[in-house]
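>>> Here you go, sequence then predicted model.
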Amino acid sequence: MEVSKKDIAEVGQAVENLGRLVEEQFQSVQQKLNHLSQFASEVLNNLKHLQGRMGGVEAEIEEVKEKLEELNTLGQEFKGFSRNFEKISEVLRELQGGSDKSV
């Protein structure tokens, strides 16, 4: 079997075409990888930002918990004051009632 110059030229042309196609596909894949890398970088930055905000939110939650504990303590103190006030009021009423009887 003899290989002609025409066959060699056709094979050469096919190899060149294949090379261009491979180069185009490589560039397309590279472009997609660049976009993916950029997207991943943006996602990572967003996650870092969210992580920072979460830390701030956690600190605020702790402050709210502390305030709730303070409010609970104040509520208990208020209940104690209220009971004492009721007792004092009752004693005063009794004293006023007793002074009215002596008149």
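Yep, that arrived. What you see is a predicted model, and the numbers here were worked out from it, not measured in a lab.
>>> okay, CA-based contacts and neighbour counts for the rest of this
Will do.
>>> Going along the chain, name the helices of this protein.
5-102 (DSSP state H).
>>> roughly how far apart are K48 and I61?
Per C-alpha to C-alpha, to the nearest Å, K48 is found 20 Å from I61.
>>> S89 now?
From S89 over to I61 the distance is 41 Å, taken as C-alpha to C-alpha.
>>> What of K5?
Taken as C-alpha to C-alpha, the span from K5 to I61 is 82 Å.
>>> ok, the two, which is more surrounded?
I61 (12 against 9; other C-alpha atoms under 10 Å).
>>> Now do the same contact list for that one.
If you count contacts by C-alpha atoms under 8 Å, 6 or more residues apart in numbering, I61 has none.
>>> Included below, for side-by-side comparison, is a second structure:
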Amino acid sequence: MPPAGFASRTLSLVDVARGAVWRRLYQNRFPNALGYGFSPSRFSDPETTLVFPERFGVVYFGNSIKVCFVEAILRDRGVARTHTFPIDLVTRHALHAQRRRDVLVNRQR
């Protein structure tokens, strides 16, 4: 459950400049770099009875390939862990199963 006072907290928003490039690593088995799915996870919309477009989805981008690497590969190997990751935990197979795409911001809200 969210902590006390969660509903009254201010949401921090950042405007991303037009022309900014964001990156994403995603699995080869998915054809679309902007795609996402609805699955039971702590990041997914808890309102499972809703359908698109009422239900929200989450897609991750990073401002560097390092950020993408940590999110797409290391995080999955370290859920609930606090120690550092030796690089040998990252298998060649895991790296070959990823695609990298750059996404250009072409408009502002």
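Cool, got the structure. Since we're looking at a predicted model, the values are computed, not measured.
>>> care to give me the TM-score?
TM-score for the superposed chains, counting by TM-score structural alignment, normalised by the length of the first structure: 0.17, backed by 27 aligned residues with a C-alpha RMSD of 3.7 Å.
>>> what's the closest non-adjacent residue to R100 of the second structure?
Leaving aside its chain neighbours, R100 of the second structure sits nearest to L25 (4.6 Å; criterion: C-alpha to C-alpha, 6 or more residues apart in numbering).
>>> thought that neighbour was touching A94?
No - with contact defined as C-alpha atoms under 8 Å, L25 of the second structure and A94 do not form a contacting pair (11.2 Å).
>>> Please identify which of those two sits among more neighbours.
L25 (24 against 12).
>>> and the gap between the more buried one and R75 of the second structure?
13 Å.
>>> again with R99 of the second structure
R99 of the second structure is 17 Å from R75 of the second structure, by C-alpha to C-alpha.
>>> and what of Y26 of the second structure?
Distance from Y26 of the second structure to R75 of the second structure, by C-alpha to C-alpha: 13 Å.
>>> The two: which has the busier surroundings?
Y26 (25 against 14).
>>> ok, that one touching R100?
Yes - in this structure, Y26 of the second structure is within contact of R100 by C-alpha under 8 Å, at 6.7 Å.
>>> Any idea how many residues pack against V21 of the second structure?
Counted with other C-alpha under 10 Å, V21 of the second structure comes out at 17.
>>> Please apply the same query to H93 of the second structure.
Neighbours of H93 of the second structure (other C-alpha under 10 Å): 8.
>>> And for the one 3 residues further on?
A count of nearby residues for H96 of the second structure, using other C-alpha under 10 Å, gives 10.
>>> I'd like to know how far it sits from V21 of the second structure.
Counting by C-alpha to C-alpha - H96 of the second structure and V21 of the second structure are separated by 23 Å.
>>> same question, Q98 of the second structure
Q98 of the second structure is 19 Å from V21 of the second structure, by C-alpha to C-alpha.
>>> Repeat that for R77 of the second structure.
27 Å.
>>> repeat for F69 of the second structure
Applying C-alpha to C-alpha to F69 of the second structure and V21 of the second structure gives a distance of 16 Å.
>>> Can you point out the helix or strand that includes L95 of the second structure?
helix 92-96 (DSSP states H and E).
>>> Buried residues, the helix or strand that that helix is followed by. List them.
Using DSSP H and E, the helix or strand that follows helix 92-96 of the second structure in sequence is strand 98-104. For strand 98-104 of the second structure, a neighbour-count test (16 or more other C-alpha atoms under 10 Å) marks Q98, R101, D102, V103 as buried.
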